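> Return atomic coordinates for the entry below.
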Amino acid sequence: MSQSVIGGNAVAGGVGKDQPLGFNHRPSPSRVRLDACEAKDQPAFIGYLPYGFPNAEGSLQAIETICRHGVDLVEIGLPYSDPVMDGQVIQSAARIALDQGERIAGVFEAVELVAACGAVPLIMSYWNLIFHYGVENFARDFANAGGAGLITPDLIPDEAGEWIEVSDQHGLDRIFMVSPDSSQDRLKTVAGNSRGFVYAASRMGVTGEQESISASPQTLVETTRQAGADKVCVGLGVSTGDQGAQVGAYADGVIVGSALVHCLLDDSGRRSRDLQEGLNLLAAKSDELSLGIHTARLS
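Got it, this is the predicted structure:
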């Protein structure tokens, strides 16, 4: 009896009604946008904001603001009760979002908004949230909303078998992370299993704004490319247009999170500021970063 392999599983007798979904062959949405930026000799501006902060409606307005002010890809964060890899700014935003009753099901409205604005919608989430929602259910709902891919800071490819299979079935990007202490074998494993781009963390430790950017991210980008990655985007620490230009000179994309979230927090860093004031600051910061990043390779 003949067999065909569909979605990574052998199916006796070819196509049958109980077979799993086949592979989705749509091009990587993240890669398509990064290629479009590269064609203009520009790095991509990738902005992060958490869904539900300062509240559900306010977060949609904030996400729309960065889309209208130069962001190419949007990382929509899923607030988590124990965000061990996030700095104080994002932790504060996550706490406020959770206090406002943020729920994972609502994030798909934000995904639809980003897609409608013409940017590429990504979700960044600790894996436990996806696991409890249901990996197949999440992938289906995310893809139906127009989602492009998932960034999983605490999920390594070695433990991502279910996600790798399901993301292939739904045509979703898999964005795994590397850091300056990643071994050559780890870099190869991440490069071989990522789809869209590899997320290069510019330093070890939690996220947050930095006063200066060291040379280590450039070395990490180079070694990750040597390990087989086609696109490498750098995150964790960029907070000014000048820093964005510095990183954009060698990276395929520059990822900014805390500097954007900071605009929506008051001076104490623990409470959200007046929304309109925050949106104005957010628009100005996005414009600054967009200019710096998108002109990084002009001489």
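
> only C-alpha atoms for contact and neighbour calcs from this point on.
Noted.

> now the residue nearest in space to the middle of the chain, what's its secondary structure?
Computing the C-alpha centroid of the chain and ranking residues by CA atoms, centre = their mean puts residue 75 first, at 4.0 Å. On the three-state scheme (DSSP: H, G, I helix; E, B strand; the rest coil), residue 75 is labelled strand.

> what residues are up against it?
Residues in contact with residue 75 (CA atoms under 8 Å, 6 or more residues apart in numbering) are 46-49, 121-124.

> if you set the cut-off to 6 Å instead, what comes out?
47-48, 122-124 (CA atoms under 6 Å, 6 or more residues apart in numbering).

> And the contacts of stretch 42-51?
Under CA under 6 Å, 6+ apart, the answer for stretch 42-51 is 37, 59, 71-78, 248, 252-257, 294.

> Tell me which of those fall in strands.
The strands, defined by DSSP state E, take in 73-77, 253-256 from those.

> for comparison, sequence B:
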Amino acid sequence: MTNALAPGAVERHLRARRDAGRRLLMPYITGGVTPGWTDYLRAFAEAGADAVELGLPFSDPTLDGVTIQRASEAALARGVSTRRILAELAEAPHPGVPLVASTYYNLVLHDGPEAFCAALRRAGVAGLIVPDLPVHEADELADAAAAAGIDLALLASPATPQARLAEIARRSRGFVYAVSVMGTTGERAALAASAAELAARLRHGTDRPILLGFGISTPDQAREGGRHADGVVVGAAVMRRVLDGAGPDDLRAFIATLRRALDQE
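Here you go, the predicted structure:
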């Protein structure tokens, strides 16, 4: 990827768009899930995504629901690895919006935080989410990420006490990932009531962009999520379509419906 974005690019990019009145949209793709998986990145950006979350498959995910687990299994069955995904990413045209890698801490530890973050940077990735890394154990990775110019975004849940929520918001970079419900990722019939409360609690303590994820599946849910937070993350609804055989053009159309819904807010 030839035009990797500058250090701190995720937060600058999202802040600028938010401050211009735009509700933010970050769809998710599992790296290596199909032979031409990098084509989805460009399709997402063309449909109005403000950033893209890139899942690095792990064999024992703890927060992923059935759909994302199936996507990871499909990618691993193809023989992909973190190195291969990043190599393919480096060779593909950059979509022009920040890429935020998402994976579990075991994969970070495999190479070590410094080497892992440096590899992300070389591939054109500007941000990182590690859902099983608690804030009180994040120092080493946070330092390595900062040195590599990677924004390490931390997760906050509805069960997080207020003092800890403030610490998460303060130490997060790029954005704060607000988990809408206690549970795993996956499509749901309605946005959890806890989503609005969590977003409100976060807003009291930070001006950093807040993205709401877990269970946002439809344009109506995206619109509702955008009323509470600065934007939304959409994963399982995207990956279900990919697993069912939808190509980049099909996903471009779906992401566009989410974009229109957010713009109507």
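
> Show me where the first structure has its strands.
3-6, 9-12, 44-50, 73-77, 120-124, 149-151, 173-175, 177-178, 198-201, 232-235, 253-256.

> And these: which comes nearest residue 283 of the first structure?
Residue 283 of the first structure lies closest, by CA to CA, to one member of the strands of the first structure: strand 44-50, at 12.0 Å.

> mean shift of the closest one relative to the second structure?
Strand 44-50 of the first structure, aligned to the second structure and superposed, deviates on average by 0.6 Å (mean CA distance after the TM-score superposition for the first structure).

> Please tell me which residues of the second structure that strand aligns onto.
Under TM-score structural alignment, strand 44-50 of the first structure corresponds to residues 24-30 of the second structure.

> from the chain's centre, how far out does the matching stretch sit?
6 Å (CA atoms, centre = their mean, to the nearest Å).

> can I assume residue 209 of the first structure is in contact with residue 237?
Yes. Look at residue 209 of the first structure against residue 237 with CA atoms under 6 Å: they come within range, at 4.3 Å.

> What's residue 237 of the first structure aligned with over in the second structure?
Match for residue 237 of the first structure (TM-score structural alignment): residue 215.

> Also residue 85 of the first structure?
By TM-score structural alignment, residue 85 of the first structure lines up with residue 63.

> Give me the neighbour count for its match.
Neighbour count for residue 63 of the second structure, taken as other CA atoms under 10 Å: 17.

> who's in contact with it?
So residue 63 of the second structure contacts residue 184 (CA under 6 Å, 6+ apart).

> Mind doing that once more with 10 Å?
By CA atoms under 10 Å, 6 or more residues apart in numbering, the contact set of residue 63 of the second structure is 69, 104, 131-132, 182-186, 214.

> Whichever of the residues you listed end up buried, select them in ChimeraX.
In ChimeraX, this line selects whichever of these come out buried by 16 or more other CA atoms under 10 Å:
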select :69,104,131,184,185,186,214
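
> Among the contacts of residue 63 of the second structure, which one sits closest to residue 8 of the second structure?
residue 131 (19.9 Å).

> Counterpart of the closest one over in the first structure?
Alignment note (TM-score structural alignment): residue 131 of the second structure maps to residue 153 of the first structure.

> Is its match in contact with residue 127, as I believe?
Yes. Assessed by CA atoms under 10 Å, residue 153 of the first structure is found in contact with residue 127 at 8.0 Å.

> which residue lines up with residue 71 of the first structure in the second structure?
Match for residue 71 of the first structure (TM-score structural alignment): residue 49.

> What is the neighbour count of its match?
Neighbours of residue 49 of the second structure (other CA under 10 Å): 25.

> Check residue 134 of the first structure too.
By other CA under 10 Å, neighbour count at residue 134 of the first structure equals 12.

> That one pairs with which position in the second structure?
By TM-score structural alignment, residue 134 of the first structure lines up with residue 112 in the second structure.

> Touching, its match and residue 144? I think so.
Yes. Using CA under 10 Å, residue 112 of the second structure makes contact with residue 144 at a distance of 9.3 Å.
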